[in-house]
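**Student:** Structural data only, the sequence is not supplied:
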């Protein structure tokens, strides 16, 4: 067992027991309680927000030169790498993910802080072309207090993608991790405190979204909210933000198409399609959950896909051989199973999976078999609604126009995968698909240097990239007169 965080939350630089309802965190592989965390309360949020506003206004951080703020981010990255094995083990216990995946997520978080530090040191304000007797320039300043609400499926990586640019921009941050998986955010809070971030600039506030998340979003001291999670919650946050006239960044759900054209390299496509939906046990917003295959290759491709899917190794995240780990929580596993039952009612063929696995080793865990469905139109609910589990729906397409129409027939627009040898087809279709990210002959590859976000119900705003820091700042224009003449309007 990894070392578990103490039953304390971080409120404005002080570690103490939260005043909210206790939360039991459960190991998804065994169903056993790992620990109890006393969540924050609405009063804790108020205290953290007020202290955060004070800390953000303090010149000690706000006016600290960029290269010195960057040093703190580099120290955070060093400490994450120092504790990588322990953090990986903790995330596997808290989320059920395989150690291979949690190691990658931990190192990704360290890389995010390093990249952001480099971007911060090299960020430039702009001297704009003057159109009169003055010098014009554009500068960027901190917003103040940022509310960062993160999901349960990849805690430390999601936390870093919000914390690093928000802190780099000079802000204070109220971090609310998901109720089911609070442990990584608490561990990361300890690391950031050790790295020397001034007190008050970070609070870690676990608890119910309807209590803690709502208190953060509505608090008058919070100047922006960044949220990753479900579309319905994102819409609620957007309504509250509109009432405050507050900017938001929303990275929401997806029902991403992955497309196999007639000329695709089938080995490459098979590996990519399986990785795109079954890695992370399908618990990924960008999971390639709708598979479109050219009709001439449909039977061949889907047949081989089903044969290989049936051989995937199911097991606990602590087993190096595991390919498909348990779901994050038994309630979520039951939700996924409910969608497969709905698919059956809608007339789907269950080509493989579609059940909780048999066997003593799976009895207490939140396991579900990797599942492939077909026989449904793209209008079926399981083709339109996000399942967030290891469930793939296969559909044939006849030509490019048919494909684009079906792929874009969704309220979501987060990601897409294309498998083809023809660069002209790839370019043309990638531009026609309504999605924030398109992978060509690969899938689920990420770079902190490349902006990420969605369209339609998949969200608004972008994270990552050099402009990621600017998303947590306000832009101000300055005009400097270059002559001493009074403005002519005021002359007699």
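**Tutor:** Done, it's in. Note that this is a predicted model, so its numbers are computed, not measured.
**Student:** For the rest of this, base every contact and every neighbour count on C-alpha atoms.
**Tutor:** Noted.
**Student:** Quickly find the element holding the closest residue to residue 218 other than its chain neighbours.
**Tutor:** The shortest distance from residue 218 to any non-neighbouring residue, by C-alpha to C-alpha, 6 or more residues apart in numbering, is to residue 240 (6.7 Å). Counting by DSSP states H and E, the element that carries residue 240 is helix 231-244.
**Student:** try it against this one:
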């Protein structure tokens, strides 16, 4: 059951009013345009209170001295709590960002599984005895940073929150979570779940608010020792500039313009289904969306025809309707931005093969909907092929041979993900190694595993989340030597 009264900040295990003079956030349902609820917003005062609470909790002997197995049990109970409140979490996400119901349900399960995974990592990952080069015993141990600021986006709030909070807690830190102002509510529920699971107060504080007010205050706070951010490249650049002055490490997972490649010998039907899923699922609002489809000329016409037919057949509907395959974009402003980029491409000579407009169903008139769109008649240097659109817009570009493909695919400021479809595994290996991307999928796409490191090359980010190294991201190595001489 969703409570529509104003939601409050979560600091030191308690609900707290927003900062005086900071306007509350108004959550709008992008599927209907209706107001969901209000959420109290944090500013610099709340940021300072949350960080000081987190710093005190991180230094407390009860947390610093807690055995990994005990910490793991808390993480596992958080997963239990997420599953117990799964319907509520899924509904909150659907109301705030418009993802279709089945995706929201799947993301609750994924977020809970992330806490379970890091419970296992926490309990089983140990320190190391390093090879001695003298009469001593040397070890590498791993210490928490202290206070971690986790700043998450609106496209997949539950999975992104779990992906940062779970490993940071497993590593022994305290976390101040700043969810997107568009999707603040799942993070607030996570704070309640964590406290009920036995996490000591102050170890997870949740501050809804804008990046300009509370986000900037967290990044600049002297007691914040590491920032983990997922979002746009320009925001990441500003965070990195502040971090550089503080000599503070950052983890930045930023934008993408991922190439999805089809060679002549590929299974065309499988490739088309994966390309469509990779760009239209979640209305294209994913950093790994395969937004540039490079298709070898021998199958170009066939692939384009099938992609257009697939896009036209997708059911765009209210996200809670059975069978809905695409919901609205997360905000009206973002929908308008996507539409403006497509119109600019049209004026520049691009051919809009399908989509490029809002749906005409009367029941969708009040929502932030945009049809799945396929664009051709451009080359890779076109603005629409270089800029991250973050919407259901696919650019289809032909290529001639492997060398031509690699040149075009790598001709981007981004390097987050990529996909390859071919029956030739020697070619797949060569191309995978040549692509400048943090993730390469071969004859599949958008398969994501919490156990596999994830991050980007170039302007797509710094650092790697997920996997065992995803916990080490939130720890500092320390060398310890025991002299063995007389």
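**Tutor:** Thanks, I have the structure now. Not measured: the values here are computed from a predicted model.
**Student:** circling back: in the second structure, what range does the helix holding residue 240 of the first structure match?
**Tutor:** Here helix 231-244 of the first structure aligns to the second structure at residues 233-246, judged by TM-score structural alignment.
**Student:** Show me which positions of the helix holding residue 240 of the first structure end up buried.
**Tutor:** 231, 233-234, 237-238, 241, 244 (16 or more other C-alpha atoms under 10 Å).
**Student:** Mind putting the residues you listed into CSV with distance to residue 23 of the first structure?
**Tutor:** CSV is the format used below for those (distance: C-alpha to C-alpha, whole Å):
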residue, distance to residue 23 of the first structure
231, 24
233, 21
234, 23
237, 23
238, 27
241, 28
244, 30
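**Student:** average gap between the match of helix 231-244 of the first structure and the first structure?
**Tutor:** After superposition onto the first structure, the mean distance of stretch 233-246 of the second structure to its aligned counterpart is 0.3 Å, using mean C-alpha distance after the TM-score superposition for the first structure.
**Student:** now for the top helix by length along the first structure, which elements pack on it?
**Tutor:** Using DSSP state H, we find that the single longest helix of the first structure is helix 99-122. With contacts defined as 3 or more C-alpha pairs under 8 Å, 6 or more residues apart in numbering; DSSP states H and E, the packing partners of helix 99-122 of the first structure are helix 66-82, helix 84-95, helix 155-168.
**Student:** Residue range in the second structure corresponding to the next helix or strand after that helix, please.
**Tutor:** For helix 99-122 of the first structure, the following helix or strand on the C-terminal side (DSSP H and E) is strand 126-128. Here strand 126-128 of the first structure aligns to the second structure at residues 128-130, judged by TM-score structural alignment.
**Student:** so how far does that stretch sit from its counterpart in the first structure?
**Tutor:** Counting by mean C-alpha distance after the TM-score superposition for the first structure, stretch 128-130 of the second structure comes out at 0.7 Å.
**Student:** Now do that stretch: everything it contacts.
**Tutor:** Residues from elsewhere that reach stretch 128-130 of the second structure, judged by C-alpha atoms under 8 Å, 6 or more residues apart in numbering: 137-141.
**Student:** Are we agreed that residue 306 of the first structure is in a helix?
**Tutor:** Yes: assessed by DSSP: H, G, I helix; E, B strand; the rest coil, residue 306 of the first structure belongs to a helix.
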